[in-house]
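**Q** Output the structure for:
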Amino acid sequence: MLTLVLPIAIGAVVLAMALNLWRMAIGPTRPDRILALDTLSINTIAVVMLLDIALGSVLYLEAALILAMMGFVGTVALCKFILSGDIIE
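**A** Predicted structure coming up:
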């Protein structure tokens, strides 16, 4: 059953990533693009976790944690840049 569901789930998340890339390309405002980038990082974490389940390796879990931390810091930095124009004051 798991061998049937995993490719479908990975395909759905990859489709969501493609739609996020489309939103990043045509987003009318900068906050829309930042939100699409944040959602793209979350979808990347989902793909890594699905690959972890499919391959049964613990290494991918650590990679997903690092991606989560980097995605959060990147989103906060971009929001701070939009609000004040400077990241480090």
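**Q** from here on, contacts and neighbour counts on C-alpha atoms
**A** Will do.
**Q** Buried residues in the helix or strand containing Leu51, which are they?
**A** Leu51 is part of helix 30-55 when elements are defined by DSSP states H and E. Going by neighbour count (16 or more other Cα atoms under 10 Å), the buried part of helix 30-55 is 33-52.
**Q** Stretch 65-83 now?
**A** 67-68, 71, 74-75, 78-79.
**Q** mind listing which of these are in helices?
**A** Counted as lying in helices by DSSP state H, out of these, are 67-68, 71, 74-75, 78-79.
**Q** Ala9: what's its closest spatial neighbour, skipping adjacent residues?
**A** Leu50 (7.8 Å; Cα to Cα, 6 or more residues apart in numbering).
**Q** Give the burial count for the closest residue to Arg33 other than its chain neighbours, as a bare number.
**A** Distance criterion Cα to Cα, 6+ apart; nearest residue to Arg33, sequence neighbours excluded, is Met24 at 4.7 Å. Neighbourhood size, Met24 [other Cα atoms under 10 Å]: 20.
**Q** To compare against the first, here's the next sequence to fold:
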Amino acid sequence: MLDSVIQITLFMVALALALNLWRLCLGPSLPDRILALDTMYINSIALLVLFGMYERNNLYFEAALLVAVMGFVGTVALSKYLLRGDIIE
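**A** A predicted model of the protein is given here:
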């Protein structure tokens, strides 16, 4: 029962990831694209966690933590670049 729910949820999160990719490519402004990229990080974390639950493997949880850290750093860097035009002062 839980495996079928995880499979359905994996499909739904993958669909959300595809829609975020669409927003990233066609976003009307740069802040919309940065927000779509940030949401893609969150959806990829959800995919890794769900796949780790489905496979019953702890390695995917560690990968999700790495993606979370890199996503945070990337979002901060892009936001700083958007506001100031320079990442490092």
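**Q** What's the TM-score once they're superposed?
**A** Here the TM-score for the pair of chains, by TM-score structural alignment, normalised by the length of structure 1, is 0.98; 89 aligned residues with a Cα RMSD of 0.5 Å.
**Q** quick one, what contacts the residue nearest to Arg33 of structure 1?
**A** Applying Cα atoms under 8 Å, 6 or more residues apart in numbering, we find Met24 of structure 1 in contact with 32-34, 36-37.
**Q** out of these, which one sits closest to Glu62 of structure 1?
**A** Of all the contacts of Met24 of structure 1, Leu37 has the smallest distance to Glu62 of structure 1: 21.0 Å, by Cα to Cα.
**Q** For that closest one, give its distance to Val47 of structure 1.
**A** Between Leu37 of structure 1 and Val47 of structure 1 the computed distance is 15 Å (Cα to Cα, to the nearest Å).
**Q** ok, now Leu61 of structure 1?
**A** In terms of Cα to Cα, Leu61 of structure 1 sits 11 Å off from Val47 of structure 1.
**Q** Once you drop chain neighbours, what's closest to the residue nearest the centre of structure 2?
**A** Centroid check for structure 2 by Cα atoms, centre = their mean gives Tyr41 as the closest residue, at 1.5 Å. Distances taken as Cα to Cα, 6+ apart place Gly71 nearest to Tyr41 of structure 2, at 5.7 Å, with adjacent residues excluded.
**Q** so the one you found sits right up against Ser44, yeah?
**A** No. Gly71 of structure 2 is beyond contact range of Ser44, at 10.0 Å (criterion: Cα atoms under 8 Å).
**Q** Tell me who's in contact with Asp38 of structure 1.
**A** Per Cα under 8 Å, 6+ apart, neighbours of Asp38 of structure 1: 71-72, 75.
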